Structure formats: structure tokens, C-alpha cells
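**Student:** quick one: sequence and predicted model below, then my questions.
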Amino acid sequence: MNTHFTDPQLILVNGKIWSANRASQNSPTALAVSGDRIIAVGSDRDMLSLKKRNTRIIDARGNRILPGLMDAHTHLSLYAARKLQIDLTDCTTLPEALHRIRERVEQADPGSWIVGGGWDYTRWGLEDFPDKRLLDEISTRHFIALQSKDWHSLWVNSAVLQLCRIDETVEDPPGGAIRRYPGSREPSGVLQERAGEVVYQSIAPPTLEEIYPALQETFGEFLRLGITGVHSVESPYEFAHYRQLYERGELGLRVFWYFPIRFLGREAEEGFGAYRGDHFLKICGVKMFADGALGSQTAEMLEPYQGLEHRGVAVMSAEELEEHIRRSVEQRLACAVHAIGDAANRKVLRALGKVAQTSRKAGLRHRIEHAQLLHPDDIPLFARYGVIASMQPMHLAYDVPLIERYWGSRGRHAYAWGSLRKSGARLIFGSDTPIETFDPWKGLYAAVARKPGNDPAQPSFYPEESIPVEEALAAYTHHSAHAVGEEAHLGSLEPGKLADFIAIDRDIFQAPSEILLDTSVLLTVRNGTIAYASEDGLIL
């Protein structure tokens, strides 16, 4: 028995506790909790010997017990806000999407904003992006702005273009592209990367009161899936909401926050200058973009896209990127850099390599967000420079057709989890919600099976790049905790660590990988408190 404190208020017995980085046949069966910490892990007999008069006993019924999962890449408030907006994610045709937009417009006052997103023109069978005329036929008396599924293209009507003064005379901004009609300078109504920033700045975000019900619903959805913490990239405005909820005892998830680079140096002005946080709400670093995305064909490539004559968009030049990274390191802030194309990943790795030694001494854990396509020569640089690969398995599940269409044979090193692990790199996994589902069991299956559409009947996409379920689970637990400097407190079930753990209804280590798709959470304990219990699960 391994103990840390005494007097538990909760003891869980008859479980199969996953420990270290593997599923062991001789794993512990029980643990004890006092306050917000695990105080002991061992056998049922040893744990029950610690029982006091008011200790609550939970019978795990032989089910697997895992650390609380951590989604390492979310936009938490934006997912909640989408509940208040038009969601086009499930629209399979253009007419269906236009009908949904029209319904919302008919309910809104003229002059109001109609916002939302989730559209994917390739899913609609279109050969090119939709244009403003489709939205103008619905309304020019409302301001319509709809994000693409990958968030890197913004579809707007003429009213928005006029409001933001985007016309034939306006040049593409640095790091952005205004799509135009063929043979013309007239904007078509799709703004990519930084070209959309002027529109976003014109849209008022929801207040805490407006978004509060959606946030509480969102927290519950995460907890029901076994997620107790998230890494989130959002503005200081959303972070202020989290601070208010935390102070009121209403923040349902641990939030580890990365703020956009444009706020670096403005911390005091934005109200978070002296705050660094704790194990529940913490400022971890700075987010910046090196390029765009595959879906919008704006990811920065070493060679042109297959069938196209361009190499994507460099949202930041190498010089600009290096300067931002230098400033961040000077302020002892880790960098989380978005890079999808092979050129962008090379650019970011080289920039982070220049500060690798300084960063190690300062304890900074830099990361590349997405790292979707890598040149094989660059894969060893993650381990060499101590750069974490922050990746989202569900992107692969739905990107395979785009990879084959636009990257061709280069797709051999897309989502190269196996190669990265063999090179010694640290992987962390997330969802990028609301772009993809944050269901971690689907994400685990995508990492292990690499099936297009997460369909078990499909052949695996470069199966040599799959990883075992134990390694995929580590990317959702102690590796994600390590990335935000919380490995001494979260990510594994050991005495002295915070009591975040879950019980699931499948033994995911002993069954075919397809069982992950049917896995359900029976119990979620966060910070020593039962945060979710299924009605047909464990007897509490």
C-alpha cells in the first residue's frame, strides 16, 4: 500500500486501476481520497483499513479506473457560443445550409448579426468555395458571417463587406487572403486567415450572462465523457468569464489557458497581468499562427498543393515568428504555435530550436499545434528541441479525402504519430472543438486505428503511423498534464496527486480497438468530488 495522508472521505474498491504508462495485470484495485487529493493506492483490503465512520465507499464492480482525461486543444467558450448560433456542421448539402441560414434570418431584426459556422464546401459536393451572392439572396439587411469548419475561411454577405470596407481597391492583408471572382478583383465573399480579422472585431461576443447556460451545459458534456480538464485558446474576454466562474465555484472543468499573441505586452491592460493561476485555472502561454489549414488550402507547403498552383498562406513570416517567440520566452511564457503544412512546421521547429537551450533552463514547454504534415527530415527535431506535438486524432478521421486530394504521396507523413513517438517526441492529444467532436473515445480510436471517418470497415490510413492504446491514452493524460507543468499534480493516479479519475464500462486494454467506439463513462470524480455518475452505472 502506498499512502500519503489519512482520514479519507471516499474510497473506491474493486477496480482495475491503470498506472504508469501501461495496463498491468497486477495493477492496484483501490484508492482513497481525502479532500481534493489521492491519499493512497493499493489493494481493496489496504484501502478499507483506512475507512472512517463517514467514509463513502464506491464499488467499481471490476471496471477500469483511469486518470481524468485532459483535452489538450479546445476553444471551450466558442463551442458553448455555437449553441447560440447557426451550426452548419451536420448540413450535407448547400440547400440544407441555406435553408437553415434563412430560418435564422427570418427570426432576426434587420441590422443584426447572423453568425455561426461549421460549413465544408467539399462535403456539399462543390468544386469551389460558396460566395456572397448565395447569402445576398437571403438578406442584405442583416450582417451574415459564417466560419468554415476549419475556422480558416469566413463566408460573408455583401452587407458585411460594405461595413468592413472590403472592396476591389483593398489589397490582401499580410497573412491573409481575400478570395475574388475569377478574372476580377471583386471580393467573392470568402475571407481567409487574417483577412477575416476586421469582421471578427466587428462582432460583439456574448456576455457571461448570455453564455452562462451554454457553458454549464458544456461542462456537463465534457464530464460525462470523462474529461476533467482542458487546454483552451481564447481571448482575455473569455478568460475573465472563467475567473468569475472560478471565484463563484462554478467553473466545471480545469482550464489551462493560452492567450493570443496580440495580447502579449498588454496583460495589465487586459486585466490578467498579475494572475498566473493554480491547478484549476492557469495561464500557461501564448498562442500564435504560422499558417492556415488544409480544408481551406491555406496550410503553408514546401511544394504546391496537388492540382493547384499555390503553396498556401504564411500567416507569419519566419522573422515575425522568431520575434514573437523571443518576446514570449523573455517573459517566461511557453509558445503554442499553430502549424499544419510541412513548410510551416519546418519554420516553427527552426524558430523554436533557436531558443531551445534558454527554454529548457526556464522550464518552458513549447508546442506545435496540429503538426499535421511533416517532412521526414524534420520529425527528429521535436525531440531534439523538446517541442511537444499537440495533435488531434479526429482531424485525421475526416481529413483523409483532403489529404489524398491535395497532398498526394506527401500524406505518408501526415499525422505521423508512430514516427514521432519512435523519434522520442512527446505527443499530447485534443479535439480542437468545436471543429471536431471532443469525444475522447472516438479520438483514441482514431489514433489507434487510423480509419477514414472512424469507420471500422475502412482500411487504415498508413497503419504504420498508428500507436498502441496505452500511448494514445498517455497523450490524453500525463503527457497533457506535463505540457502545462502539472505532471506533479495531474495525469496519473498516485498518492499526493489531485483526485481526478474516471470509471469506464470497457476494458480498453484487453479488447479489439473497436470497443473504444462503444466505451461509456460510469463515474467522473474531479478534485475529489463526484462530478458525474451514470444512472445505470456504479452503485454509489
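**Tutor:** Cool, the structure landed. Bear in mind the structure is a predicted one, so any value in this text is a computation, not a measurement.

**Student:** when you work out contacts or count neighbours from here on, use the C-alpha atoms and nothing else.
**Tutor:** Noted.

**Student:** neighbouring contacts of the particular helix or strand that has Cys335 in it?
**Tutor:** Secondary structure from DSSP states H and E places Cys335 in strand 334-339. Strand 334-339 is contacted from outside by 258, 284-292, 299, 325, 328-329, 345, 348, 364-372, using C-alpha atoms under 8 Å, 6 or more residues apart in numbering.

**Student:** against that first model, consider the following:
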Amino acid sequence: MLALLNAVIHTLDPARPRASALLVRGDRIAAVGDDRQVLSAASGPVERLDLKRRAVVPGLIDAHIHLLSYGLSLRVVDLDNLPSLHRCVEKVRERVKQTAQGAWVTGRGWNYTVWEEGRPPHRSDLDPVSPGHPVLLTSKNGHQAWCNTSALRLAGVDRNTPDPRGGRIERDARGEPTGVLSEEAIGLVSIHVPPPGDLRSAFLDAQRIASAQGLTGFHDCDAHGYDGIAMRGLLEDLHHSGDLALRAYLMVPDHRIDEAIASGWRTGDGSDHVRVGPVKAFADGALGPRTADLLDPYEGEPDNRGIVVADDEQLLDLTTKAHRNGLRVAVHAIGDRAVRRCLDAFEKSQQHVPGDFRPRVEHVQIVHPDDLPRFKRLGAVASMQPIHATSDMHMADRFWGSRSRRSYAWRSLLDAGAALAFGSDCPVEPLGPLAGLHAAVTRQRPDGVPRGGWTPEQRITLTEALRAYTYGSAYAAGQEADLGTLAPGKFADLVVLSQDPFALPPEEIPRAEVAMTMVGGRIVYESGTQEIRKPDPFFLSS
């Protein structure tokens, strides 16, 4: 047994919101209270850990992340936060020099909306620095790719290639491909990129960073290549070897639903560490490339309301098929029309297959006021990423105009009774949940911009934000009986912080650094070391 003593514990348990001590027996919490109460509840030898008034919160669960993709992204050309097209091209030039002739050069993270040049990229920008290499660079939001001419030629993409359903080949005035591919068109080229090497080490690289940021669990949303079906075996092997330090909830891509059903997969199947999640689908695109599906056109683009990736019939058919076969659904929907279409599909599906399926809308970046109460009525979860608000605020104002006042509407959704689950969307945005909590509470970037917060009426309290990152994520996965709060009988998943975020001014929340992360009574991270401790027989046998 392990007793955590002399702490400031925020349990998020309504029955006992605050405590100073906690007792761990095996992988679960045995007692919560003050030091005396916890020690008196112990039987047999007890290891005591004095936390010296550090804060303790429930384990943080990222409800929307692409963790293996993040690990792999650490190995490709990093174009994130570069201020110009020129800087991106120079980074590609450097990687080409280190790459064998004819081999692919891949990268991610470009965002032309912040470039000094003020224009989208073109294949001709890459061609001079990569004459002997095909190049594929995904955008920051993952909804566009930038290719050179070699990559397009290898994939057979030219002026005569039709746009695939749910995608678009960007073209110039003469009809020639510019090298930018949107949504489903990315697959025309990405299918030709050789698979990466050691997935195990890539995942472990990402896991080390995640544990150091206080994550104890994650809902993996990859839908292309490294999806839940592909990852389940890898993570189960890591669990059996004692190297898995996170609880995984793995989504199944919609194009593999028949395979999952034939294999007998059901949402919730698996172990306490690796579980089957919902079926993941896409209703629309994203804000940056202006492919999110909107009720009204984009500002200054009267003919553009975005891209419909899955139409109404497809969403209804998918939801109904999933629910009939014991699978839940999670649908990417950023635009307000996409959100509405998801809710319509959920409502119609419930008429055919009633039940507590907790369907998820991923992102919900803009929602019409009429649709706010529908989340509670339909039992739908709003799975959102608060860091998107402060990252995207200038784009939202530019492309959505006055509608941006109702975007990233956490306050409105909570007031309407919606269940809220928070995540990061890493590697689209940084992984750190403390940065997400800061964004949710302040609606500001770390530098304090904008003063007073962007659309401050949508701010929420720290308790509400933390609950969305813990209990909300657990609820979205149907695991609220075991995770999300610190209470007797629940798994001992928790985070020790260097400072109490509730005692800090909101703008200083990121100062509360992670000192220790525990998963199932096992310390998987301590400040100063990133070594993951193998299962301790003391904990397993006590």
C-alpha cells in the first residue's frame, strides 16, 4: 500500500471535493481523507509519501489525440509555427540533403494563414529544392497536403484526375493541380508513401512526453493508417511487457467498420488498459482550408460553404449500423451545418436503435444556438479541444465574421446541459493539458493576448475545465465508474502538480508543472526523470 500524505487534493468527487491524503491499494484507491483517516484505513505495511502540500488532481485523459501520429511526427520535417513559406522550403531543402536519392521526404505543420507571403503554397515552391525526391507535407490541421511535382507524377495526379468524393484537388486558372490537396484528395498521394519503420519506439517516444504532461489516458482518433485496429495489438503487447503507461481507448475508422463487426469488436471490449472505442467518421473539413461545412457561406466567399465529407445518408447509415452492432460513434464536425447534420443522424438513429450510446461530435468549433439543447436531449458528447480556440481565433474572426462569437462555445454548451470532454488534437496542437486548461479558463494565449480574453463570455471555470479533462473524458468512454474522480474504489490514476492551480491567478495556471504521474497505483513519471517504472510486485500483490 502507498499513502500520499500532506497534499492538497482536488478529487472532483461531489461527496468529498477536497482532501489531504489518499491511500492506494494495488491499482485502486482504498481511502480518501485527511492523513489520520487514511493511515488508519491501512492494514499492513504502508509506504508513505509526503507531498509537501503539492496539489493532486485526477488523472488527465486526452479525449481527442493522435498519439502514434505524434510520435511519428517527431521524425519528419517540422514546419509548425514557421512564419513564412520561405522558411518551410528551406527546412525541406535541409532534409533533402540528408535523404537518399529518390526517397520520400515527408513533413507536417505548415499553416499558410500565418505566413508572411500571405498566399497558399504551390508545387513550384518545392520543385527547385527537391528535384530527385517526392515530397508530401501535411498542413497543421491535417486537412490539406502540399506536394511537389514528383509526388503528383508518381501518384498519377494531373489535370484530368477528378476530385474524389469528399475531397478536392486545388487547381490553378488553367486547371492544373497546384500541389495542394484537400480532405479525401490527400489519399491520392499519401497511399504511395512507404509505411514508417519502428512504430513501437515512436509510440514510446510520444508516451514519455504524454506522461510528463500528466496524461494517464487517451482516446486515439487516428483514422488513416494508424487507427485503433492497427494499434490494438501493439498496445496490448506493450501492456503485457509492462511498458504501457497510459490507458488507451481506440477509435475504429468508418471504412473499417465491417472488419470490426466481423471480428466481433464492440465498444468497451478489451482490458482496463486497452479498450475498443467508437467508430470514427468525418462530416466535414476544417477551418483553416475553409472546408468546414457551414450553414452560411464563408466571409467574402458567397459560393463556399465548405466540403461535405460524409453526407446525411452516410452519417445515418453509419450511426445505425454501429449502434445495432454494439459500437458507438464519434464524428468529426467543425462547421455548424456539419454539427447539425451529426445531431440529425443521431436523432434519427435513436428511433431505430434506442439506447445510451453517448454519440460524440468531435471538435464542435461552431454551433448554431438552436442546436445547443439537442446535445443534452440526445445524450451526445461535445468532444472539444480548448487550445483550438486561442490558436484559431484570428482565422475564426476572418473566415466566420460575427459568427465567431458563438464558436468554441464551452460556456453555452455547459449551460445547455451538454456533456463536455476535452482533449488536445495533438499533433495539430501541443499536447499539454495544462495549456488547454489555461485556454479554457482565460480564452487567451500564453502571452496574455487578447487582453480580457477572446469572446470571454465563453470562458468556463477551472473546476469545469478540469472536469472536462477528467470525468468528462471518462464519461465519453463509458468509464466514469472507474476513472475521472479520486474516490475509493476507483483506479489510482492521478497527477501531482508543483503548485495548486486553484490558488494561482488564471493566467498563471501553466506554472503548475507536473511533478508526478500515477496510473493504476504505478508511478510512471517523476519530475527529473522520464523513466517508466515496470510493474512493482509490491503493488500487484498488496
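**Tutor:** Happy to help now that I have it. Note that the coordinates shown come from a computational prediction; the quantities given were computed from them, not determined experimentally.

**Student:** if we can go back for a sec, keep only those of the contacts of strand 334-339 of the first structure that are in helices.
**Tutor:** Among those, the members found in helices (DSSP state H) are Ile325, Ser328, Val329, Asn345, Val348.

**Student:** what residues are up against the first one?
**Tutor:** So the one you mean is Ile325 of the first structure. Cys335, Ala351, Leu352.

**Student:** starting at the chain centroid, how far to the strand holding Cys335 of the first structure?
**Tutor:** 13 Å (C-alpha atoms, centre = their mean, to the nearest Å).

**Student:** with the second structure overlaid, how far apart is that strand on average?
**Tutor:** By mean C-alpha distance after the TM-score superposition for the first structure, the fitted strand 334-339 of the first structure averages 0.5 Å away from its aligned residues in the second structure.

**Student:** mind listing the helices for the stretch 151-300 of the second structure?
**Tutor:** Ranges of helices in the stretch 151-300 of the second structure, per DSSP state H, counting those that start in this stretch, are 187-190, 199-212, 228-240, 257-262.

**Student:** so where in the first structure does the second one end up aligned?
**Tutor:** Correspondence between helix 199-212 of the second structure and the first structure is established over residues 211-224, with TM-score structural alignment as the criterion.

**Student:** re the thing from before, which residue numbers in the second structure does the strand holding Cys335 of the first structure align to?
**Tutor:** The aligned range for strand 334-339 of the first structure is 328-333, by TM-score structural alignment.

**Student:** go on, stretch 129-139 of the first structure?
**Tutor:** Aligning stretch 129-139 of the first structure against the second structure (TM-score structural alignment) gives residues 120-130.

**Student:** how much space between Pro213 of the first structure and Phe219 of the first structure?
**Tutor:** 10 Å (C-alpha to C-alpha, to the nearest Å).

**Student:** aligned counterpart of Arg159 of the second structure in the first structure, please.
**Tutor:** With TM-score structural alignment as the criterion, Arg159 of the second structure matches Glu168.

**Student:** sorry, that was for Ala440 of the second structure
**Tutor:** By TM-score structural alignment, Ala440 of the second structure lines up with Ala447 in the first structure.

**Student:** what sits closest to its match if chain neighbours are left out?
**Tutor:** Excluding its sequence neighbours, the residue lying closest to Ala447 of the first structure (C-alpha to C-alpha, 6 or more residues apart in numbering) is Pro393, at 5.3 Å.

**Student:** quote the end-to-end distance of stretch 120-132 of the second structure.
**Tutor:** 23 Å.

**Student:** now what about that stretch, what contacts it?
**Tutor:** Residues outside stretch 120-132 of the second structure that contact it (C-alpha under 8 Å, 6+ apart): 85, 89, 92-93, 96, 101-102, 112-113, 135, 146-150, 178-180.
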